[in-house]
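Trainee: What would the 3D arrangement of this be:
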Amino acid sequence: MSIALARIRPVYDLIDVQDALERSRGRSPELDAFYERMLETGPERFVTTPSSLDVLDPLRDECPNFDEVLDDLARTLRLAHAGNRGCNLMPILLLGGPGVGKTHFARRLARAMGTEFELIGMNALSAGFVITGSSASWRGAKCGKVAERLVRGQFANPVVVLDEVEKASGSSQSDPLAALYQLLEPETAQAFRDEYIDVEIDASQICWVLTANSTEGIPAPLLNRMAVYEVPAPTREQAAGIARRILAALVVELNLSDFDDGLGDAVLDKLAPVAPRELRKTLLDCLGYAVADGRRHLTAADVRLRPGPGPGKGRIGF
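Mentor: Got it, this is the predicted structure:
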């Protein structure tokens, strides 16, 4: 069994925090409490590196259509082991249609890395404040997601996902992608300054995963800062393997010890329109129908698909 090796890295300076607290004391109870938390928890956070490439095996099983990404991750991990250093992943942009498993892959990557996970939905983001925080002088101001994760979390290298990044919108006063020019470069990310706490934070160890349906709307300078991957829908064979693994896990989870977790061709044919992210719910429904009918195996009749999302928004099948 592979484990994550951890080293310690400070993500801010206690003297800077103390100075900031003295400057702001009394103006905002919430900000004072945030500074005091920073002082109480201290600046040191874990930076994890998987001890073996074996940690990528479950990802290859669960996300077989991500083989190109995983091959590059394996090379990065080998370099980390060879140099006895941390595993600094280049920011990743995953391109693919809805349902191919981009966010699921990122969650499993965080598990493999032995670190934390943060999801920031960009489709409704009209300002960069969610990432960078807002000035403490503003009414209702608060810390951004990046600084909050690094201060409240235990790790300096969480996996942070910016979901549907091509849908971020802004105005001439506020560009929600502007902060990424600094955050996606390790050198400048070391001195990231959240507008709310106004203290330099070392965000250089964050593992960035951005997802999008296409590169349209993403500025070229940002694309140049990332490794870009086109993620295809799983092949029929890959999708069948995913379905079998999900069903086997559900049988164990539900303690259906005498249930046959095999999937015949007729069942797989009926499951073909189902996107990978919807498979678990669909198979859970199938199990319910089979058990209600007194059977201990699935048939094609158990696959009762719900109506799709409508014209122009069809599912990505396998």
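Trainee: Could you use CA atoms for every contact and neighbour count after this?
Mentor: Fine.
Trainee: Distance-wise, check the residue nearest to Ala124 when sequence neighbours are not counted relative to Leu210.
Mentor: Spatially, and ignoring its direct neighbours in sequence, Ala124 is nearest to Ala168 (6.6 Å; Cα to Cα, 6 or more residues apart in numbering). Between Ala168 and Leu210 the computed distance is 12 Å (Cα to Cα, to the nearest Å).
Trainee: go on, Leu279?
Mentor: 23 Å.
Trainee: Please say which of these two ends up with more neighbours.
Mentor: Leu210 (24 against 20; other Cα atoms under 10 Å).
Trainee: how about the more buried one, what does it touch?
Mentor: Leu210 is in contact with 91-94, 161-165, counting by Cα atoms under 8 Å, 6 or more residues apart in numbering.
Trainee: what would these look like in CSV with distance to Met226, neighbour count and secondary structure?
Mentor: Output for the contacts of Leu210, formatted as CSV (distance: Cα to Cα, whole Å; neighbours: other Cα atoms under 10 Å; DSSP: H, G, I helix; E, B strand; the rest coil):
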residue, distance to Met226, neighbour count, secondary structure
Pro91, 5, 21, coil
Ile92, 5, 21, strand
Leu93, 6, 27, strand
Leu94, 10, 28, strand
Val161, 13, 24, strand
Leu162, 13, 22, strand
Asp163, 15, 22, strand
Glu164, 15, 21, coil
Val165, 13, 25, helix
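Trainee: Here is a second sequence; please produce its structure as well for comparison:
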Amino acid sequence: MLLDGPPGIGKSVWSRELGRHLGVPRCGIEGTAEQASFVVNGSQRGWGSAFPGRPLQTIVQSLCANPIVVIDEIEKAGTPTSTKGQTYGLAEGLLPLLERSSAVAWKCPYYQVGFDMSWISWVLTSNSLGTLPAPFLSRLEILHLVGPGKGDLISFAEREGARRGLSDAALGAICEVIDQIAEAHELNLRHVSRMLTRAEVMASSLQLH
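Mentor: Just a heads-up that it's a prediction; the model follows:
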């Protein structure tokens, strides 16, 4: 599946927690850092830096055929090109792995043998679909998410603040700020989490003195 929506609404956190709650191994890949297809496909032996892809490494190391592979911000991966003009985009490298008919007998470039990769659960996130190719999108169930409203942010602040042990005064101040500026400044969960962390640090500092 592909979770598409604005930044800071919890897509990455939900994806990371999914594996823990299901009790299966998780492999995380950052689209901004791992831009080439080698991270999922691996590379052929013969090169000093050759290695199998991260999903297959997870399967082999955990002895679990159905891990969750999370690829965060897939739209930011780009398409690296070699000096010979060959492209090695992350989205393109995923095509045979996302199609069950080809994933069931996928050949690893590193081990040069076939593996059944069809049991992997893929969870991808994006902030925009504009740069992603149509063949790639056609292989995914796309869930379009919207950002939380002001009421959602206040509820989150109250719940998370109580979990962190913040005082009623601190929580009241944070909720008041959210109520006043949420719509004008397009606040998201990440902003509110930072407010809570700042309040937590300030409360801890006061206790030390």
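Trainee: what's the matching residue for Gly28 of structure 2 over in structure 1?
Mentor: Alignment note (TM-score structural alignment): Gly28 of structure 2 maps to Leu119 of structure 1.
Trainee: Now that match: which helix or strand?
Mentor: strand 117-121 (DSSP states H and E).
Trainee: which ones are touching Pro67 of structure 2?
Mentor: Per Cα under 8 Å, 6+ apart, neighbours of Pro67 of structure 2: 19, 24-27, 55, 58-59, 119-121.
Trainee: Out of these, list just those in helices.
Mentor: 19, 55, 58-59 (DSSP state H).
Trainee: Tell me the most packed of those residues, by neighbour count.
Mentor: Neighbour max across those (other Cα under 10 Å) = Pro55, 25 neighbours.
Trainee: quick one: what's aligned to it in structure 1?
Mentor: By TM-score structural alignment, Pro55 of structure 2 lines up with Val146.
Trainee: picking that back up, check contacts around the residue nearest to Ala124 of structure 1.
Mentor: By Cα under 8 Å, 6+ apart, the neighbours of Ala168 of structure 1 are 122-126, 176-177.
Trainee: Phe155 of structure 1 too?
Mentor: Contacts for Phe155 of structure 1 (Cα under 8 Å, 6+ apart) come out as 45-48, 115-116.
Trainee: how would you label the residue mapped onto Glu237 of structure 1 from structure 2: helix, strand or coil?
Mentor: Under the alignment defined by TM-score structural alignment, Glu237 of structure 1 corresponds to Gly151 in structure 2. The three-state label given to Gly151 of structure 2 by DSSP: H, G, I helix; E, B strand; the rest coil is helix.
Trainee: One more: the one 5 residues further on?
Mentor: Here Phe156 of structure 2 is recorded as helix under three-state DSSP.
Trainee: and stretch 206-214 of structure 1, how far from the chain's centre?
Mentor: In terms of Cα atoms, centre = their mean, to the nearest Å, the centre of stretch 206-214 of structure 1 is found 8 Å from the chain centre.
Trainee: And the strand holding Leu119 of structure 1, how far out from the chain middle?
Mentor: The answer for strand 117-121 of structure 1 is 6 Å, by Cα atoms, centre = their mean.
Trainee: same deal with stretch 187-201 of structure 2?
Mentor: Centre-to-centre, stretch 187-201 of structure 2 and its host chain are 20 Å apart (Cα atoms, centre = their mean).
Trainee: ok, and what's touching it?
Mentor: Contacts of stretch 187-201 of structure 2 (Cα under 8 Å, 6+ apart): 7-10, 147-148, 153, 156-157, 161, 164, 166, 170, 174, 178, 181.
Trainee: which residues in structure 2 form strands?
Mentor: For structure 2, the strands defined by DSSP state E cover 2-4, 26-30, 68-72, 106-107, 114-115, 121-126, 142-144.
Trainee: By how much does the third one deviate from structure 1 on average?
Mentor: Right, the one you point to is strand 68-72 of structure 2. Strand 68-72 of structure 2 differs from its equivalent in structure 1 by a mean of 1.4 Å after superposition (mean Cα distance after the TM-score superposition for structure 1).
Trainee: distance of the residue most central in space within structure 2 from Val123 of structure 2?
Mentor: Compute the mean C-alpha point of structure 2, and by Cα atoms, centre = their mean the closest residue is Asp72, 3.0 Å away. Counting by Cα to Cα, the separation of Asp72 of structure 2 from Val123 of structure 2 is 8 Å.
Trainee: Then Ser167 of structure 2?
Mentor: Counting by Cα to Cα, the gap from Ser167 of structure 2 to Val123 of structure 2 is 37 Å.
Trainee: When these two are compared, which one has more neighbours?
Mentor: Val123 (22 against 13).
Trainee: Quick one: map the more buried one onto structure 1.
Mentor: Under TM-score structural alignment, Val123 of structure 2 pairs with Val209 in structure 1.
Trainee: got it, and Asp4 of structure 2?
Mentor: Per TM-score structural alignment, Asp4 of structure 2 is aligned with Leu95.
Trainee: for Glu73 of structure 2, same thing?
Mentor: Match for Glu73 of structure 2 (TM-score structural alignment): Glu164.
Trainee: Also Glu176 of structure 2?
Mentor: In structure 1, Glu176 of structure 2 lands on Asp269 (TM-score structural alignment).
Trainee: Now do that match: how many residues are near it, please.
Mentor: Asp269 of structure 1, neighbours per other Cα under 10 Å, totals 14.
Trainee: which residues touch the nearest residue to Leu132 of structure 2 once chain neighbours are set aside?
Mentor: Using Cα to Cα, 6+ apart and skipping residues adjacent in sequence, the residue nearest Leu132 of structure 2 is Glu75, 6.0 Å away. Counting by Cα under 8 Å, 6+ apart, Glu75 of structure 2 makes contact with 31, 126-129, 131-132.
Trainee: do Asp198 of structure 1 as well
Mentor: Contacts of Asp198 of structure 1 by Cα under 8 Å, 6+ apart are Ala20.
Trainee: how close does the counterpart of Gln44 of structure 2 in structure 1 sit to Asp19 of structure 1?
Mentor: Using TM-score structural alignment, the partner of Gln44 of structure 2 in structure 1 is Ser135. As judged by Cα to Cα, Ser135 of structure 1 and Asp19 of structure 1 stand 17 Å apart.
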